[in-house]
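Undergrad: Just need the structure, nothing else, for what follows:
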Amino acid sequence: MILTLKKSTLIKLGFLLLIICLYLFVPQVNTTVKKLVVLFSMLDISTMKEYIKSFGAWAPVVSLVLMMFQSIAAPLPAFIITFANAWLFGWFFGAILSWSGAMLGAILCYYISKLYGRPAAEKFVGKKALDISDKFFNKYGPYAILIARLLPFISFDAVSYAAGLTSISLWSFLWSTGIGQLPATIVYSVLGQNIDKASKLGLWVICGVAALIAFALAVKKYIDEKHKNKQNF
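TA: Okay, here's the model as predicted:
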């Protein structure tokens, strides 16, 4: 048991050391990471689209990697990629790509917390974000992930990291995340496909987000009432 524990710890430390060394001593990795941070911080959908497009046939793969990078390097905005994907690939394939990338990113965050614990999660998303997620999990239990995914103002990545610190199984985490993020992905993708055509896109974005919030609050209210009924019995 002790030997297994030591071996597991060594593997975790070794992997972490490898990542740090790659960033510090491989100029291409260091430059790419810094470039991506700047790219996301620009909040420019057109620039993101052109960056993904520049990889040609590898563009879909790059999009997936970008979504995973965004998840780890929270709080970089994911919606930039979702809009860019839809603009570049069309809403349907763009939505599939964005949804898949978000799922991969969520799994990565989940396992980082599982492997390295709360200190590592706090390094990525901050103590305050995790504390808020903890309260959400304590209140809604197995429904917490589904509700959190539906609400666009709750940090997607913080929820993923927080879930990894709980006893929630990977399967429960996956189906809740997959269903919960689907409405927002579709809405953003439809808007993204028409980003260069709609003169009043800003208004459509506001309407789309408002509709998502209204839907999420309705689901939340339903679950709240369900909990109250259980407690009364």
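
Undergrad: use CA for all of it now, contacts and neighbours both
TA: Noted.

Undergrad: residues touching residue 88, list them.
TA: Contacts here follow CA atoms under 8 Å, 6 or more residues apart in numbering; on that basis residue 88 touches 49, 53, 94, 193.

Undergrad: The same query, at a cut-off of 7 Å, please.
TA: With contact taken as CA atoms under 7 Å, 6 or more residues apart in numbering, residue 88 is in contact with residue 49.

Undergrad: State the distance from it to residue 36.
TA: 19 Å (CA to CA, to the nearest Å).

Undergrad: And residue 53, by the same measure?
TA: Counting by CA to CA, the gap from residue 53 to residue 36 is 15 Å.

Undergrad: Residue 59 and residue 52 touch, don't they?
TA: Yes. The criterion here is CA atoms under 7 Å, and residue 59 meets it with residue 52 at 5.3 Å.

Undergrad: Please give the element, helix or strand, for residue 8.
TA: Under the criterion of DSSP states H and E, residue 8 resides in helix 2-25.

Undergrad: Also this sequence, please, to line up against the first:
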Amino acid sequence: MSDLIKVIEAFLTQIVAYLNSFGYTGVAIGMAIESACIPLPSEIIMPMAGFMAYQGSITLFGAAMAGTVGNVIGSWAAYYAGRALGEEFLFKYFGWLISRKEFNMAQRWFDKYGDAAIFISRLLPVIRTFISLPAGIAKMDVKKFTLYTFLGSFPWCYGLAYIGYVLGENWQSIRKYGHDIDIVIIALIGLLGAFWLWHKFKDYRESRPR
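TA: Predicted coordinates for the structure are as follows:
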């Protein structure tokens, strides 16, 4: 367990160092990566950006805006990939990256709610990452896609950043309960990360043609 904790600590330390080095640009790049369907969770990036806002290196509003701009840029990449390549090509060559189960979930949302699904899904985990693909495949109007992505992404980014900001304000009071709290939190993050990786691998194996 101690080795796992050290690995997770090193990973989180590298993310913090990266964000501190590049500021708003780093937040935008991190969120663009996530929105392009590459596994870098916004639930890690934005709270850390909020913690940076607490420290004073960036502002809370600026962190949320940078994350939103990154969301739009990454979503454009996924949108145009879906539009240009189509579903079968994406799963044939990028099935290791895109879960068929998660894509189908996003597709159902898009089929059910149409253009409004872009706005709604930006407020939800998992679906928000993959909704750009069916929008691109359906050749949704890119101006509407961009507007709904921006409007839906901002409250998500602001909310996660605010959580990091509040945690920053209360960090010292949390710390007084001792180092054991750190170990529990890090262990939980590690277990969640391991479960997420297992889930992605399982979905990929199930989606492969037999």
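
Undergrad: Would you pull the TM-score for this pair?
TA: With the length set by TM-score structural alignment, normalised by the length of structure 2, the two chains reach a TM-score of 0.65; 157 aligned residues with a CA RMSD of 2.6 Å.

Undergrad: before we move on, back to that, run the chain-centre distance for the helix holding residue 8 of structure 1.
TA: Chain-centre distance of helix 2-25 of structure 1: 25 Å, with CA atoms, centre = their mean, to the nearest Å.

Undergrad: And the next helix or strand past it?
TA: helix 27-41.

Undergrad: Show me what whichever helix or strand comes after that following helix is packed up against.
TA: Sequence order places helix 45-53 as the next helix or strand after helix 27-41 of structure 1, per DSSP H and E. The contact analysis (3 or more CA pairs under 7 Å, 6 or more residues apart in numbering; DSSP states H and E) places helix 45-53 of structure 1 against helix 59-72, helix 79-89.

Undergrad: hmm, who's touching helix 45-53 of structure 1?
TA: Contacts for helix 45-53 of structure 1 (CA under 7 Å, 6+ apart): 39, 59, 62, 63, 80, 81, 83, 84, 85, 88.

Undergrad: For that helix, list every residue counted as buried.
TA: 45, 48, 49, 51, 52, 53 (16 or more other CA atoms under 10 Å).

Undergrad: tell me which of those residues is nearest to residue 152 of structure 1?
TA: For the buried residues of helix 45-53 of structure 1, the residue nearest residue 152 of structure 1 by CA to CA is residue 45; the value is 18.4 Å.

Undergrad: on that earlier part again, distance to residue 100 of structure 1 added to the buried residues of helix 45-53 of structure 1, as CSV?
TA: Formatted as CSV, those follow (distance: CA to CA, whole Å):
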residue, distance to residue 100 of structure 1
45, 19
48, 18
49, 18
51, 19
52, 16
53, 18
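
Undergrad: mind listing the helices in structure 2 by residue range?
TA: Taking DSSP state H to define them, one finds helices in structure 2 at 2-35, 42-55, 60-94, 100-113, 116-121, 127-130, 132-137, 142-169, 171-175, 179-207.

Undergrad: For the helix or strand hosting residue 202 of structure 1, buried residues please.
TA: In this structure, residue 202 of structure 1 sits in helix 201-232 according to DSSP H and E. Using 16+ other CA under 10 Å as the burial criterion, the residues of helix 201-232 of structure 1 that qualify are 208, 209, 212, 213, 216, 220, 223.

Undergrad: what does stretch 160-178 of structure 1 give?
TA: Judged by neighbour count (16+ other CA under 10 Å), stretch 160-178 of structure 1 contains these buried residues: 160, 161, 162, 163, 164, 165, 173, 174, 176, 177, 178.

Undergrad: mind checking what the fourth one lines up with in structure 2?
TA: For residue 163 of structure 1, the aligned residue in structure 2 is residue 135 (criterion: TM-score structural alignment).

Undergrad: So residue 130 of structure 2 sits against residue 106, correct?
TA: Yes. At 6.1 Å, residue 130 of structure 2 counts as touching residue 106 under the criterion of CA under 7 Å.

Undergrad: how near is residue 146 of structure 1 to residue 220 of structure 1?
TA: 9 Å.

Undergrad: that older thread, identify the residues contacting the helix holding residue 8 of structure 1?
TA: Contacts for helix 2-25 of structure 1 (CA under 7 Å, 6+ apart): 29, 30.

Undergrad: what's the equivalent of residue 106 of structure 2 over in structure 1 in contact with, if anything?
TA: In structure 1, the residue matched to residue 106 of structure 2 (TM-score structural alignment) is residue 133. Going by CA under 7 Å, 6+ apart, residue 133 of structure 1 touches 158, 159, 162.

Undergrad: which non-adjacent residue is nearest the second one?
TA: Take residue 159 of structure 1 and drop its neighbours on the chain: the residue closest to it by CA to CA, 6 or more residues apart in numbering is residue 133, 5.9 Å away.

Undergrad: What of residue 148 of structure 1?
TA: Nearest one to residue 148 of structure 1, counting by CA to CA, 6+ apart, is residue 154 at 6.1 Å.

Undergrad: What is the neighbour count of that neighbour?
TA: 15 (other CA atoms under 10 Å).

Undergrad: Point out the most buried one among the helices and strands packed on helix 45-53 of structure 1.
TA: helix 79-89 (a mean of 26; mean count of other CA atoms under 10 Å).

Undergrad: Next, the angle helix 45-53 makes with it.
TA: 60 degrees (axes from the mean of the first three to the mean of the last three CA atoms, to 10 degrees).
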